[in-house]
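Undergrad: any chance you can model this:
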Amino acid sequence: MDLDKLSHAVMVAREGSLSAAAKRIPMSQSALTRSIQSLEKKYGIRLFERGKSGAKLTPDGTAFIAAAEEVLWSARRADDHLTAVATGQNSTVRFGAGPVMTACILPRVLPRLADMKAHFQIRTGSNASLRSLLSRGEIDFFVGGAPAGSDHFASAYGFRLHPTWTESGSTEIFVRAGHPLTEASSALPYLSRYPVACASFTRDRLGTDGFHALGLQPPSVEIDDYHVLTDLVCSSDFILIGTPTVRQMRPAHEMVMLSLDTRGMLQPWNWAVVSHSRVPLSTAGSLLVRALGEEFDRIHAQSD
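TA: Prediction:
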């Protein structure tokens, strides 16, 4: 099995053309063509249909690339493990974190990583981007939102959900201290007056109908960075929509939480550790997950 040739085919599938893939690898386009042709000859299938619009996967090619990505991911893990054995160090842990976890939990956990004899590589982003990274084997697991009480999320992507930490399924309003909404006896009649900001997780949960049902404008700012979102809210009349954990980002004298009644409007979600279904967490990865869970529980115990 030639791992280099498998990685060539995967790159062509990702880039959508031989020329773009050749630049990314990098290698000459003619050499890349020979590499792909060699794979097609060895396995007796046609991987790509080549045309003016690029290289499009055939049905056989789609299945082949999925298997190749799994092989390459396993090979990278094995290489990390062998390197760790040779150097006497624990293997590298590659993990991802969603925007709330990145903003509220990671800063409290990262100092503890110094006591773990491992190398941690952290990627941040939306749930969708982290799912993509996990599917491609670029991270070992991620911590983000997952539907509560359903295995569809896991089975649809071939992932495993590890023990989760439960948070209220509610969505709340956050505004700056002194915002006009804090002075009203009820904020609900006045919500439509103010622009809305949120992360993609909140937008996905509420949807267009949800914002309308709550009397909110559709989000005019969407970004998966709660430092930016809370800065925006504390310096303007923007309304931030998010989960109760977001209140950990700013002291009460800077940002105020106003409860929304979203009962029956939202699918319950939990925080979950999501990994490949066939690959167990490493020892260092399990220790990290435990530290994240302990910190999550501590923050919510303080809030109760």
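Undergrad: going by C-alpha atoms from here, please, whenever you check contacts or count neighbours.
TA: OK.
Undergrad: does A154 touch R160 like I think?
TA: Yes: counting by C-alpha atoms under 8 Å, R160 is a contact partner of A154 at 5.6 Å.
Undergrad: neighbour-wise, which of those two wins?
TA: More neighbours surround R160 than the other of A154 and R160, with 20 against 17 (other C-alpha atoms under 10 Å).
Undergrad: A strand includes the more buried one, no?
TA: Yes: assessed by DSSP: H, G, I helix; E, B strand; the rest coil, R160 belongs to a strand.
Undergrad: in contact with it, which residues?
TA: With contact taken as C-alpha atoms under 8 Å, 6 or more residues apart in numbering, R160 is in contact with A154, V274, S275, H276, S277.
Undergrad: buried residues, the helix ranked longest in the chain. List them.
TA: Identified as the longest helix of the chain according to DSSP state H is helix 59-87. Residues of helix 59-87 classed as buried by neighbour count (16 or more other C-alpha atoms under 10 Å): G61, T62, F64, I65, A68, E69, V71, L72, W73, R77, D80, H81.
Undergrad: need the contact partners of the helix or strand just after it.
TA: Downstream of helix 59-87, the first helix or strand assigned by DSSP states H and E is strand 92-97. Contact with strand 92-97 is made by 80, 118-125, 130, 138-144, 282, 284-285, as judged by C-alpha under 8 Å, 6+ apart.
Undergrad: run this one through as well so I can compare:
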Amino acid sequence: MLDLTKLRYLTVLARRSNYARAAEELGISQPALTRTIQTLESQLGFRLFDRDRSGVSLTPQGQDFVDRAAVLVANAEDLERHAVLATTGKRGRIRFGIAPMPARALLPRVLTHRILEAPHLINDVVVKNVEALWPLLISGEIEFFVSAEGQVPDAPPVRVTPLGTFPVSFLVRKEHPLLTRSESSERYPVLISNHREVALPPDLQDQTIHPPHVIEDFGTLAALTANTDAIWISSAYAVSTEMSNEELAELPVDHAPGRREYRIMMYSLDRRTQSPAALLLKDHLTKLIRVLAERR
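TA: Predicted coordinates:
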């Protein structure tokens, strides 16, 4: 069987046409290169090079063989580069899921960073609620998914990795009546993005209409909140642009006895080795959530 190392030595010698220069490029001694080419010629049963005082030149059989060998060497080097990039999480494909709320807050920024840093890594992302992401994880169609804690059913063991926390926010339009803190008997509709139980703060319980409207699309939720008196229960991190543009505002409420934050988790199958790309993405998500917390 032909040795790729010998073929690489052969292609370098063919390009340099001189044993001394080729040996220097390869980082080996000239006698070692000479022995390698002699061994290869013996293995093939024909001469690859004609030798003279000025150096070496390919024989007709040698030229045909080197042309084919160069393709093999180039493919092998490309495969090696591909493996290195895959090991570092910069090549290949990563398929994962993310729930709408963390997707709105994190996905544009983290994917911008990843595409600029690793343009050869293909990101295949599914944005759905946990009810749809869970079967995709179990069947192996996605490597992991990211969502708020407390939505995963009791099922096969999963690896749960905390990424950080999002604040629980009660979002309204900029000039919502509740922002004035004036006394009112008005009741307002509630918007949520999934069917999880919602614990309203005591100071909002008597001012809202139940049950809430469940709408999975965050663009629609943002538009409804900006154009009606509805109260959207989500996280300020997911609407940072709308808040910066003063389209939406956050109600100052008493959270007790409800929770004050969402823990954002990465869920993957317990016995499945995580890819380098997944580990890199986990680190980037963790850092981004930390940055959002520092800016808040």
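Undergrad: gap between the corresponding residue of structure 1 for R196 of structure 2 and G125 of structure 1?
TA: Aligned by TM-score structural alignment, R196 of structure 2 pairs with D204 of structure 1. Distance from D204 of structure 1 to G125 of structure 1, counting by C-alpha to C-alpha, to the nearest Å: 14 Å.
Undergrad: again with L6 of structure 1
TA: Using C-alpha to C-alpha, we find L6 of structure 1 at a distance of 28 Å from G125 of structure 1.
Undergrad: ok, back up a step: the match of R196 of structure 2: neighbour count?
TA: If you count neighbours by other C-alpha under 10 Å, D204 of structure 1 ends up with 10.
Undergrad: assumed it was part of a strand.
TA: No: assessed with three-state DSSP, D204 of structure 1 is helix; it does not lie in a strand.
Undergrad: so who does it touch?
TA: Contacts for D204 of structure 1 (C-alpha under 8 Å, 6+ apart) come out as none.
Undergrad: who touches P157 of structure 2 in this structure?
TA: Remark: with contacts taken as C-alpha under 8 Å, 6+ apart, P157 of structure 2 is in contact with L269, D270.
Undergrad: what lines up with it in structure 1?
TA: Superposed on structure 1 with TM-score structural alignment, P157 of structure 2 falls opposite G158.
Undergrad: ok, that match to L232 of structure 1 distance?
TA: With the distance defined as C-alpha to C-alpha, G158 of structure 1 ends up 37 Å from L232 of structure 1.
Undergrad: for structure 2, which segments are assigned as strands?
TA: 49-52, 55-58, 92-98, 121-127, 144-148, 158-167, 169-173, 188-192, 208-214, 231-234, 248-250, 261-269 (DSSP state E).
Undergrad: any chance of these in TSV, plus distance to D283 of structure 2?
TA: Below are the strands of structure 2 laid out as TSV (distance: least, C-alpha to C-alpha, whole Å):
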stretch	distance to D283 of structure 2
strand 49-52	53
strand 55-58	52
strand 92-98	15
strand 121-127	16
strand 144-148	13
strand 158-167	8
strand 169-173	25
strand 188-192	29
strand 208-214	32
strand 231-234	24
strand 248-250	29
strand 261-269	11
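Undergrad: pull out the buried positions in stretch 252-260 of structure 1.
TA: Under 16+ other C-alpha under 10 Å, the buried positions of stretch 252-260 of structure 1 are E254, M255, V256, M257, L258.
Undergrad: noted, bye for now.
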